[in-house]
Each structure stands twice: as structure tokens, then as C-alpha cells.
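Colleague: what follows is a predicted structure for the sequence shown.
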Amino acid sequence: MELRFERRPLYLKETFSIAYGNYDKREALLIELSHQNCKGYGECVAIDYYRIDLQSFVLKLKEIQTLIESQKIIHPKYFFTFLLNLNLPPFLLSALDCAYWDLFGKLENKSFIELNHLPSDKLVESSITISVGEIDDQIEKIEKSSWNKFKVKCKGLDKNNVEKLLQLNRNIALDSNASFTDEDCIWLQNNPEVQKFSYLEQPRPINNYKILEKEGFANWMADEDCQNLESLDKLTPYYKSINIKLMKCGGLTPALEMIRKARKLNYKIMIGCMTESTVGISAACNLTGLVDYADLDGANLISNDYTTGSFVKNGKIILSTKSGLGIEIK
């Protein structure tokens, strides 16, 4: 097996504004694993509020390259066990795990769906993100969009804006990126109208969730609070829903395990994304038959997508019919 990797810029179609800041570009680290003329791809992205340093990942890959290339082709779950022993950060672990699933599927001439016996006939529809901005501009974007589901970013809570969004009678979620106060959360979870929002994501900074009441009217969804399998038990009194992102949890292999456990704990589940190319989005699309919500618009927000695979069109998930994760470099 051969390992290659390179850093690639991702340019956004328009400035992406969230509570953490404004962004015109991201940088991705593309991973390629190859064997017998088949190539598998994975990706991770530098996200500043996760303190991701791609150069440190490059140095780590150079350090472990010989170990990875000496591995025989084995089932991905065993390859993941090997990766765990390398003590890799979750973002890098995810890129390698996804690349290996893509390669293994191509070698077996089977899709990820076939290899894992996953449902693919009833895929949830993805939302598209509406950046932080003036409420009238946000509403205009919603009304002009051909998508059916929307995630509206907020920086703090404006009750008048909440009222205006509720009056639209559209499928809308709110994402504060941890910018709501305790008082905001109390008002929201005690307001019956708030249950019209499909969910309210990451209202408070990490580990500040104990003000939340799962039994209230708000469908609180954990994002940054829900990093991995170990997060699930402690969040049950506070959150009704969780957002699983492959880069957060370490890839497709742990995401499948998280979904199984989350179902047992009666969570609603979303498959989410960050700013990613089709490499990352294609991997996540394969899990949309298992969940209640999807937020996989990352590749739709960039202007220089460099791969093909599964994709999202006006919210509809279009799965690749090719083997592995169906990823090909343009």
C-alpha cells in the first residue's frame, strides 16, 4: 500500500460568517492510499476553533508513513484498530479511515453501503447553511433558495429575529455556535413556539450545557459538546439530538459505532460537516440512511471542488454508484 498526501486550498463562494469568525477560504489535507491501481481518498480540514494545524499532521504522516505502507490489505475495522494504536488526532484519523474504506471498497468492487449492509432507499434531506448576517438578508436567501431545509447561523439571540424566522413557516434550524447565554437558553426552552425549529445546535460553549433541559420545547443538539462515543452518556439529560461529524469522531468506523449507541440512548441523530470538498461530503453521505437529519452542504459552499463522488443537489443526497466511497479526483 502507498500513502500520499498534499495540502489544498478550499475557496468559499462567499464569505462564510459564524459566531467564531468570518472565512473566505479553508485549507484541506488530502490523503491518498493506493494499492493495485486502486486509489482511496480521505480529507481533513484546518478549522481554527478546533485548533487544527495541518503542518503538524504532515509531519506526523511522514513519521508513520512506513508503518502504514507496510500494512497488508485487511478489513477496515482491523485497519482502524491499527490506526488507533498510532495515537492520531481525530481529524487525521478520520482522513486515513475514510481513505482506507474508499480503497478497500474499490479493491473489493463493492460500495461502502454494500460492505456495511446500510439502508439507502430513504435518505434524509440535507439543510443548507445561512451565514450570520442581517435578518432581512438571511430571510431573502431562504426565500430565494431551491433547498427545503435551512440552518440559520446566529451570533447571540435576538428574539425579534426568532419571531421573523418562525413566521416563514419553513424547515429551519438555529445554530448559535455556542453564542447563546444561559438566559437565552431558558427563554428558548420555555417558549412553545420554539419547537417549530427542527433543532437548536450547540447553544453554549463546550461543557456549559447543564442549563439545558431536554424536556423543554427546544430540541437542543450537541455539536462541539459531542466529540466521540464517550460523550453520549453524559449528555443524555440535556440534549435530545447530536451532530456526528466524521472529522470530530475519527472517521466512518467510529461514526457507525456512535450511531448504534445513540439509537440505544434515544437520541435524534444528524450527520454534519464542516467546510469540506466532495471527499469529505461523499464519505458522510453514505450514513444518511441511518439518521434523522443531515447537514452536508460543505462542498456546495466552495468554488473549487476538486473531486467527484456522492453529492447534494438542492438538499437531495445523490449517492455514487461506484465502488468504495465513489471518490475520484477531477
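Modeller: Yep, it's here. Numbers count the residues shown, from 1 in each chain.
Colleague: drop to CA atoms for contacts and neighbour counts, all remaining ones
Modeller: Will do.
Colleague: and the closest residue to residue 311 other than its chain neighbours, how many residues sit next to it?
Modeller: Counting by C-alpha to C-alpha, 6 or more residues apart in numbering, the nearest residue to residue 311 once its immediate chain neighbours are dropped is residue 318, at 5.3 Å. When neighbours are defined as other C-alpha atoms under 10 Å, residue 318 has 15 of them.
Colleague: residues in contact with residue 318?
Modeller: Contacts for residue 318 (C-alpha atoms under 8 Å, 6 or more residues apart in numbering) come out as 310-312.
Colleague: putting a second one here so we can go through both:
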Amino acid sequence: MTFSVSVTVERWPVAGAFIISRGAKTHVDIVRCEISDGTHRGTAEATPIYYEGENAADCAEEITRFAAKHPHLDRAIVLQNMSRGAARNAIDCALWDLECQRKNTPLSKLAGLPQLRPLVSAFTISLGQPEIMEDHARQAAANGHELLKLKLSGEGDLERVAAVHRGAPEARLIVDANESWNNLDVEAQATQLAQYSVELIEQPVSAGHDHLLSGVRSPVPLCADESCHTSADIERIAPFYDAVNIKLDKAGGLTEALAIAHAAQAAGMKLMVGCMLSTSLGIRPAFALAQLAQWVDLDGPLLLARDRDDGFRFESGKIFPAKAAG
């Protein structure tokens, strides 16, 4: 069957600024992909991974070229012939959505995932001065967020975490080092952080330098993010990490994300499902996958100035299924 594919680039403003160790963002450009069989239409969204050199215009062009070359699309063709990244994510998830529409079947059932239920999602505290992060944590806790994720930089991290803990002493904490601890004693850092309700440390060292974690006995589980892109990476990183953060843009779609999840579970690793800055359309398939995860970080839409009208409902630190989430 021949499909028609359309792609557009949309710009969505961020609420204030989203700040991590790599810089600040005041907006996010996303790629929206629609695939139609003439009767049904599948829709998906992807966010280019800017720190890997992706941008929305290039991703849109890649989708257009690929669709012109492969008019008889299916997920296997996409997986075999496109490189991982946002462009593949957009096409792959649009094809999943199209199949859901054609079969009138929820995505969770089609993908062999548990039935959707509300999930506790982390709320991100942007990188900043300790007193500012403390205030933001206090506000987040007052709004019902029980799981907070802190962006760190490798300098002054203990002070930042201690400040957030003061602001939200009952909150569970995830810290994201964003590859900044190469020159630090990871075990000592983790030991000090454990006293502040930190229950997961993301990507302490740079991707490709995972060997620096050899022999580290961390009292807090370590989670791979940038070190894991596809299911083929699991065997390599499993000796160094306790968990893996799966992002659909990074994996290049739900198809590969499912493969990562199953490979990680087989290796005895726990799962985190995260996202880039995005609207609710972007996290719809991720929410289905997150039903398998021990940690969920799908607050992308909450960090925007506005969301789509049919978006997820975020309430008291939980994310509730959108009507079309399936």
C-alpha cells in the first residue's frame, strides 16, 4: 500500500528558560509527521537532538526524502534504512499511530504493553544557583510533585542537591550529571548524595568513557542516558550501569525503544523513560512504554509555555492518559 507523508516544523516556546549544563533554551523546534493511507491518518512528533547536531529543518528534509524513496512504508523498512534519531522517530511513531487507527486498537495493546494507568512523573529543576533551585523545588513540591529531577554540572553539585532537599525535604530525587563527573570520584559523590533522598544518578561520565565506572560501588543506582542509544548498546553498558534512560528521539522510534527495554530487562537493568522538550503528542508513545519503567520523566509538555489542546493531564505530580494515548 502506498502512503502519503507530510511533515511540518513547529516552534513551541518554553516556560521561562530550560537550563542544563550545555546551555539554555527558550523554545523548542519539533517535527510533526503525518502518514495517511487515504482513509486513516497517523500522527507523531519528534524533537531533534541538538547536542548530536540535529535540527528540525534537516530532520524534516530527511523524512521527505525517505518517504519519496520508499512509498510503501512499514516499520521494518524504516528501522533498516534510516539512522536513529528524531527523523526516524517521527516516521516510526506515525506508522504505529496509523496502525492503531486502522485496527481501532490502543497503542498499548498493539505494542504488547500493559494497559495505561496514571504514572508519577519527575519534574525537572533546571540548573541554577542553589538558592534558586531550592525555591523552584519548594514551588514544585507545593504543586504536588513528589519526584524531582535536578540538572547538575560537575561543579557545586552537592550544594545544589542539598538546597533542593531543603526546599522539598519529602521529595524523591533523581540527579542528572549530564556527563560532567569524569574527573570526580563518582563513588564518593554518590555516597554524599545518598543522604538527600537521591535514588538515581543519570550519566555521571561522558559517553564512551563508561570504563571510568569500573569498580565503582555506588550506593545510588547509576543510569545510562547518552551512553545508550540502541538495543545493541545494552551488552556493552550493562557492567557499568544499573538502569537505562530510554528516549524515543534518541532511539529513533518506539520500535527500537521497545527493543532496548526488552534487552535491558533481560540484562537485569531497570528502566527509566524520558523525553526531550516536546508537546503531549511527542510523549504519547513514550507514555505507553513508560508503563514498564521504574522511573518516568515525561514532563516535556510541562516545561512549555503551552501544550496541545488534546494533551496529557498533569496533576499532583502524576501524568494521566490523554484520550488518544491508547
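Modeller: It's in. Predicted, not measured: the structure shown is a model, and the values here were computed from it.
Colleague: which of the contacts of residue 318 of the first structure map to contacts in the second structure?
Modeller: Retained in the second structure: 310-312, out of the contacts of residue 318 of the first structure (criterion both residues aligned by TM-score structural alignment, their matches' C-alpha atoms under 8 Å).
Colleague: tell me the secondary structure for the counterpart of residue 159 of the second structure in the first structure?
Modeller: Aligning on TM-score structural alignment places residue 159 of the second structure opposite residue 160 in the first structure. At residue 160 of the first structure the chain is in helix, as set by DSSP: H, G, I helix; E, B strand; the rest coil.
Colleague: how close does residue 160 of the first structure sit to residue 166 of the first structure?
Modeller: Residue 160 of the first structure sits 10 Å away from residue 166 of the first structure, taking C-alpha to C-alpha, to the nearest Å as the criterion.
Colleague: with residue 85 of the first structure instead?
Modeller: 48 Å.
Colleague: the more surrounded of those two?
Modeller: Shown here are residue 85 of the first structure and residue 166; by other C-alpha under 10 Å, residue 166 has more neighbours (17 against 8).
Colleague: got the residue ranges for the helices in the first structure?
Modeller: Along the first structure, counting by DSSP state H, helices occupy 54-69, 76-84, 90-108, 112-116, 135-144, 159-166, 182-189, 231-235, 246-249, 252-264, 278-285.
Colleague: now the aligned residue in the second structure for residue 277 of the first structure: closest residue in space that isn't a chain neighbour?
Modeller: For residue 277 of the first structure, the aligned residue in the second structure is residue 279 (criterion: TM-score structural alignment). Using C-alpha to C-alpha, 6+ apart and skipping residues adjacent in sequence, the residue nearest residue 279 of the second structure is residue 301, 4.7 Å away.
Colleague: pretty sure the one you found contacts residue 276?
Modeller: No. In this structure, residue 301 of the second structure is not within contact of residue 276 by C-alpha atoms under 8 Å, at 9.4 Å.
Colleague: these two - which one has more neighbours?
Modeller: A direct count of neighbours by other C-alpha under 10 Å for residue 301 of the second structure and residue 276 places residue 301 higher, at 26 against 21.
Colleague: show me what the more buried one aligns to in the first structure.
Modeller: Residue 301 of the second structure maps onto residue 299 in the first structure, by TM-score structural alignment.
Colleague: do residue 26 of the second structure as well
Modeller: So residue 26 of the second structure corresponds to residue 24, using TM-score structural alignment.
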